[in-house]
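*Asks:* coords please:
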Amino acid sequence: MTSRRIPFATGALLTIAAACSKPAPAAKPPAAVTVATAERREAPYVVVANGVVEPMRTVAVQSQVTGVLTAVHFAEGDEVRAGQPLFTIDPRPYAAALRQARAVLARDEAQAESARREAERFAALVQKDYVTRSQADQAAANAAALRAVLEADRAAVEAARLDLENASIRAPVSGKTGGLLVREGNLVRPGTGAPLVVINQIRPTLVRFSVSERDFPVVQRYASDSALHVRATPAQAGAEPVEGTLSFVDNGIDTTTGTVTLKARFDNAARSLWPGQFVQVSLQLFVQPDAVLVPGEAVMTGQEGTFVFVVDEKSKALMRPVTAGRPVGRDVLIEKGLKGGERVVVDGQARIAPGATVEVRTAPSVATRTEQPEARP
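*Replies:* Reported below is the predicted structural model:
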C-alpha cells in the first residue's frame, strides 16, 4: 500500500476553508426593559416636614386658697369638661368667714342708715339756726364715712364669697388629665409647689413643624389665600394620616436653623394624635393642573443634562432630553421634553443604546404610583 502525503500548504488551505464555512453567530436578542406611561394629571405642590404634636392648651391646675384637700372628683387620665369639679378643699373656714363678713355688712348698713337720717335732720335744722353749721357738717361727714365703710364691707363679703367658691376647684378647660400630684388629706396653698394636676386639651390639637427658608416664600404666598390642607401621619408603622388645616405662621425666620415655625390645627376626633408624638407633615400649597409625570426611575442624568429613553411603536429606544422639575411623591414632573402618553423606560437603561430594539415590559401607571403626592423631603 502506498501512502500519499498532502503538502503543508495544501492542508493549511483546507483548514482555513473549513473554518470559513462555519455558520455565523446568532443575532443578540433585544434587551428586556420595563416601561411606564408618561401621564398628564394634577400635580400637587407639597412640602414635607417632621412635626411634633402639642396640645391646643395646657393648664396647670393650682389652688387659689389654703386648706386641706378633702376630695378628688376624677381619676387620673380622665377626660374632663370645662367647669367640672376636680377637687374640694375644706370649705368650713371660708363659709364661716363669709357669714362673718355678711354680719359686719349688716351692722354697718344699720349704722350708715342712722347716720344718713341724722345728717338730713341736721341739714334741715341748720336752715332754722337750731344747730350750728359745724354740727351739720360733722353729721354729713359721719354719714359719708359710714357709706365708705359699707363699700369696704361689700368688698369683704365678695372676697369671702370668692374664697368659698375657690374651695371647690373646677376644670378651667376641657381636656385630658395627667397624673395626680397631690392626694386627699394634703395641705395645699396657692401659688406654691407643684400643680394639683395638668390638663391637656387634645381635641382639637396642634402640630408644630418647620419649613426651610427656601420653601417659605411659596408658603407665604399661599397661606393668606385660604385654609391650606395639611396631613399628619404618626411615625408608627401602619398609622393612618389625619387631615387638618394650617393655623399659624411664625413672624420670623430662625437664623440658627434657617427655618420658619408653622402650626396646623386638627380636630383629632379619633385621638390618634397625642401630645409629644412625632409625625410626618405634608403641607399642600397648590395643585398644578395638566402636568406631565413620569416615574423617578425614568429620569437619567448625562453629560448634557437629564434625559429619558422613549420606546416608540417599533419598540426602539430613543433618547429624549427633558427638563425635570420638582418631585411629586415617587414621580417627577417633566417641564419640557414630553407631551404625555409616551412610553418611557424605567428599568434596563444600562442595557440599551439609543436606537436599539427592546423587549417591552409594562410598569404600574403614574396615577397608581402617586397615591399620596409629596414634593419635597
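
*Asks:* from here on, contacts and neighbour counts on C-alpha atoms
*Replies:* OK.

*Asks:* now do the same contact list for Met300.
*Replies:* By CA atoms under 8 Å, 6 or more residues apart in numbering, the residues touching Met300 are 306-308.

*Asks:* so where do the strands sit in the stretch 1-150 of the chain?
*Replies:* Per DSSP state E, counting those that start in this stretch, the stretch 1-150 of the chain carries strands over the ranges 31-37, 39-61, 67-72, 79-80, 85-89.

*Asks:* my error: substitute the stretch 251-377 of the chain in the last question.
*Replies:* Using DSSP E, counting those that start in this stretch, the strands of the stretch 251-377 of the chain run over 259-266, 278-295, 300-302, 305-311, 317-321, 323-328, 331-336, 343-347, 358-362.

*Asks:* before we move on, the earlier item: and the contacts of Met300, which is closest to Gln64?
*Replies:* Minimum distance to Gln64 across the contacts of Met300 is 69.2 Å, recorded for Thr306 (CA to CA).

*Asks:* picking up where we left off before, indicate which one of the strands of the stretch 1-150 of the chain is closest to Gly191.
*Replies:* The closest of the strands of the stretch 1-150 of the chain to Gly191 is strand 39-61. By CA to CA, the value is 10.2 Å.

*Asks:* buried residues, the closest one. List them.
*Replies:* Buried residues in strand 39-61, counted by 16 or more other CA atoms under 10 Å: 39-40, 43-59, 61.

*Asks:* could you do stretch 80-97 as well?
*Replies:* Buried residues in stretch 80-97, defined by neighbour count with 16+ other CA under 10 Å: 80, 84-91, 94-95, 97.

*Asks:* same thing with stretch 223-243?
*Replies:* By neighbour count with 16+ other CA under 10 Å, stretch 223-243 contains the buried residues 223, 228-234, 241-243.

*Asks:* and stretch 168-187, by the same measure?
*Replies:* Within stretch 168-187, the residues that count as buried by 16+ other CA under 10 Å are 168-178.

*Asks:* repeat that for stretch 361-377.
*Replies:* 363, 365-367, 370, 373-375.

*Asks:* wait, Ala227 sits on Gly244?
*Replies:* No - with contact defined as CA atoms under 8 Å, Ala227 does not count as touching Gly244 (9.2 Å).

*Asks:* show me where the stretch 151-300 of the chain has helices.
*Replies:* Counting by DSSP state H, counting those that start in this stretch, residue ranges of the helices within the stretch 151-300 of the chain are 216-223.

*Asks:* grab the nearest non-local neighbour of Ile352.
*Replies:* Leaving aside its sequence neighbours, Ile352 sits nearest to Ala31 (CA to CA, 6 or more residues apart in numbering; 6.6 Å).

*Asks:* how close does that neighbour sit to Ser21?
*Replies:* Noted for Ala31: a distance of 30 Å to Ser21, by CA to CA, to the nearest Å.

*Asks:* next one: Gly238
*Replies:* Separation of Gly238 from Ser21 (CA to CA): 67 Å.

*Asks:* I have a second one here; can you model it like the first so I can compare?
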Amino acid sequence: MIGLNQRLGRFLAVVIGLAIGAALLVFFLVNRQAPEHSDSPPAPKVVAVIEAQPLAFRLEARGHGVARPAETWQAVANVSGRVVERHPHLESGTLLREGTLLLALDPSRYELAIAEAEAELTQLEAEEANTRRLLDLERQALDLAEQELSRIERLAATGAVSTSQRDAQRHSTVGQRQAVATLENTLALLPAQRERASVRLAQARRDLADTRFEAPYDLRLGEVDVELHQFVGAGQRLFEADSLAAAEVEARLPFSMVRRLLGRVAPVELEPGTLDLSERIDLDSIDAELELVGAPGVSWEGRVVRVASGLDPATRAVRVVVRVEEPWRDARPPDHPPLQRDMYTRVRLSTSSPVAQLLVPASALHQGELYLADEHDRLVRRPVSVAFQQGDLAVIESGLTPGERVIVDDLQPAIEGMALAPRRDVALEARLTARALGEVTSGERQ
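*Replies:* Presented below is the predicted three-dimensional model:
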C-alpha cells in the first residue's frame, strides 16, 4: 500500500511539472517581440592607426656568450727547485700590479752554474792569450830552423856538411813545424770552446731568471697550486692569472642576423687577393653592447674584433668575438661588477642601415596582410612583402606606400570596406621611431 502511494506521488509531480512548463512556453510565445529593423548604417569602428613613413633604422643581431679574459697566463715551472719566496697574497681572486714578484725558486744551483761558466770563459781567454804568445815564439823558432836548414842544404850540396847533419836539421825543422801547427790548431779550437761556454752561461742565466715569477701585466689570480718550501719540478703547473687589460665574449648569433648585419658593412670594392676578414668587412662600424644576464642595467661597451672560424656545432650559430677594453676600470661592485671569466652575457650588435626603412609593428601583420584605412576611412586589406622582422618590428619590402595609414588594432571581424573611425596613435609612432634607432630599455630587451 505504501509503495503504491509513493508511485502515485511521483506521477503527480511529473504531471504538475509538465503543466507548469507548458504554461510558461505559451506565455513567452504570446509576449515575444519581433526584431527591430533599422535603415541607418552601423557606427564606424574606432581604430588606432599610424602613418607609414621611412625611418632611420639600426640593424641588429642579438645573441649570448660567456666572458673570458683576452689573455691568460698559465704559470709553469721551466726549472726545478724549492720555493723560497711566495707573495703573501698569492691566492685565488687577488688583484696584483704588473712587475709584482709572485714566486721565487731556490737560485743557488743556477748561480753556481753561472759562476762555473764565467770561470771557464775566463780560463779560455787566458789560454788563448798564452797560446798566442807561445805561437809567436814557435814561429820565430821555425823561421830560424828554416834558415838553418837552407844553409845546411847549400853546404851539403858542396860536400862541406855531412849527410847526417843535413838529416838532423831536417828532422828538427819538421818538429818545429809540428809544434807551430799544434798551437795553431789549439787556437782554432778555442772559439768553439768559448761558444759552448757562452751557451752554458746564457742557459744558466735564463734558468736563473726562470726561478722568479713576476706579473707581466696587471692581473687577477686564478687557481694557485704551489706553497712555500714546496719542491717543484720542471713542467709543473704553479698558478693561473687573468689579464685585467681586456675581456672577450664569443657570442653565438643566428646566421640570418649576422648575414644581414655584415651585408651592410662590407666594402664595395676589395683589393685582389684580400684574405683578412677585417679588410673585407668594416668591423669598426658595428656597435657592440653587452649586458649581464640576470642583472638589468649592468652593461659594457665593446667592439667586434673578429669572427671565429666555423659555426657553433650545436646551434649552427655564428661565433662573433666582442672585446671589452679595461673591464675593471669603471667597476663598482656589487652594483656594477667588472666583466669577469664565465659571466653569461647578452650581446647586441648594431649598425645603421644605409637607407631608411618602412616599419610597422609586427603585431599589425595578419598572415601577410596589413589592415589600412583609405582616404574614405574604409578598411583595406593589403598583402605586403616583409623583408625581415627584428624584434617587434617588421620591415616592409613592398606593398606599402609612405603616407598610408596602418591599423594597429586587431579587428574582429575585419571586413573589406567596413567603415572606420581612425585615431592616429602619435605615442606609438614615437615608440616605433625610438625602437627603429635601437633606443630600448633593458626591460624591453629581455
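
*Asks:* what TM-score do the two superposed chains give?
*Replies:* For this chain pair, the superposition-based TM-score is 0.80 by TM-score structural alignment, normalised by the length of the first structure; 354 aligned residues with a CA RMSD of 3.4 Å.

*Asks:* with distance to Pro354 of the first structure added, can I get the strands of the stretch 1-150 of the first structure in TSV?
*Replies:* TSV is the format used below for the strands of the stretch 1-150 of the first structure (distance: least, CA to CA, whole Å):
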stretch	distance to Pro354 of the first structure
strand 31-37	12
strand 39-61	23
strand 67-72	80
strand 79-80	67
strand 85-89	77
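
*Asks:* tally of neighbours for Val211 of the first structure?
*Replies:* When neighbours are counted by other CA atoms under 10 Å, Val211 of the first structure registers 19.

*Asks:* follow-up on the earlier one: of the strands of the stretch 251-377 of the first structure, which stretch is the most buried?
*Replies:* strand 343-347 (a mean of 24; mean count of other CA atoms under 10 Å).

*Asks:* how about the contacts made by the aligned residue in the first structure for Val395 of the second structure?
*Replies:* Under the alignment (TM-score structural alignment), Val395 of the second structure pairs with Leu333 in the first structure. For Leu333 of the first structure, the contact set (CA under 8 Å, 6+ apart) comprises 43, 291-294, 324-327.

*Asks:* nearest to Ser114 of the first structure among those?
*Replies:* Here the nearest of the contacts of Leu333 of the first structure to Ser114 of the first structure, counting by CA to CA, is Ala43; it sits at 85.6 Å.

*Asks:* quick one, what contacts that closest one?
*Replies:* Neighbouring residues of Ala43 of the first structure by CA under 8 Å, 6+ apart: 287-291, 328, 333, 373.

*Asks:* try it again at 10 Å.
*Replies:* For Ala43 of the first structure, the contact set (CA atoms under 10 Å, 6 or more residues apart in numbering) comprises 286-293, 326-329, 331-333, 370, 373-375.

*Asks:* alignment lookup: it to the second structure.
*Replies:* So, by TM-score structural alignment, Ala43 of the first structure is matched to Phe57.

*Asks:* that older thread, in strands only, show me the buried residues of stretch 168-187 of the first structure.
*Replies:* 168-170, 175-177 (DSSP state E).

*Asks:* show me the longest helix that occurs in the second structure.
*Replies:* The helix that spans the most residues within the second structure, counting by DSSP state H, is helix 108-158.

*Asks:* how far is it from where the chain is centred?
*Replies:* Distance of helix 108-158 of the second structure from its chain centroid, counting by CA atoms, centre = their mean, to the nearest Å, is 65 Å.

*Asks:* also stretch 176-184 of the second structure?
*Replies:* Centroid separation between stretch 176-184 of the second structure and its chain, computed with CA atoms, centre = their mean, is 69 Å.

*Asks:* not counting it itself, show me its contacts.
*Replies:* With contact meaning CA under 10 Å, 6+ apart, stretch 176-184 of the second structure is reached by 128, 131-146, 170-175, 185-189.

*Asks:* which part of the first structure matches that stretch?
*Replies:* Across the first structure, the stretch matching stretch 176-184 of the second structure (TM-score structural alignment) is residues 132-140.

*Asks:* give the buried residues for the matching stretch.
*Replies:* Using 16+ other CA under 10 Å as the test for burial, stretch 132-140 of the first structure gives 136, 139-140.

*Asks:* repeat for stretch 202-209 of the second structure
*Replies:* For stretch 202-209 of the second structure, burial by neighbour count (16+ other CA under 10 Å) applies to 203-204, 207-209.

*Asks:* mind reading off the mean deviation between it and the first structure?
*Replies:* Taken against the first structure, stretch 202-209 of the second structure registers an average deviation of 2.0 Å after superposition, with mean CA distance after the TM-score superposition for the first structure.

*Asks:* same deal with stretch 126-135 of the second structure?
*Replies:* By mean CA distance after the TM-score superposition for the first structure, the fitted stretch 126-135 of the second structure averages 1.8 Å away from its aligned residues in the first structure.

*Asks:* one step back: so which of the strands of the stretch 1-150 of the first structure is nearest Lys339 of the first structure?
*Replies:* With CA to CA, the closest approach to Lys339 of the first structure among the strands of the stretch 1-150 of the first structure belongs to strand 39-61: 8.0 Å.

*Asks:* relative to the second structure, what is the average displacement of the closest one?
*Replies:* Once fitted to the second structure, strand 39-61 of the first structure is off its aligned match by 1.9 Å on average (mean CA distance after the TM-score superposition for the first structure).

*Asks:* centre of the chain to that strand, how far?
*Replies:* Here strand 39-61 of the first structure shows a centroid-to-chain-centroid distance of 4 Å under the convention CA atoms, centre = their mean.

*Asks:* stretch 402-416 of the second structure now?
*Replies:* That offset, for stretch 402-416 of the second structure, works out to 45 Å (CA atoms, centre = their mean).

*Asks:* not counting its neighbours along the chain, what's nearest the aligned partner of Arg231 of the first structure in the second structure?
*Replies:* Superposed on the second structure with TM-score structural alignment, Arg231 of the first structure falls opposite Glu289. Nearest non-adjacent residue to Glu289 of the second structure, counting by CA to CA, 6+ apart: Glu301, 4.8 Å away.

*Asks:* gap between the one you found and Leu290 of the second structure?
*Replies:* 6 Å.
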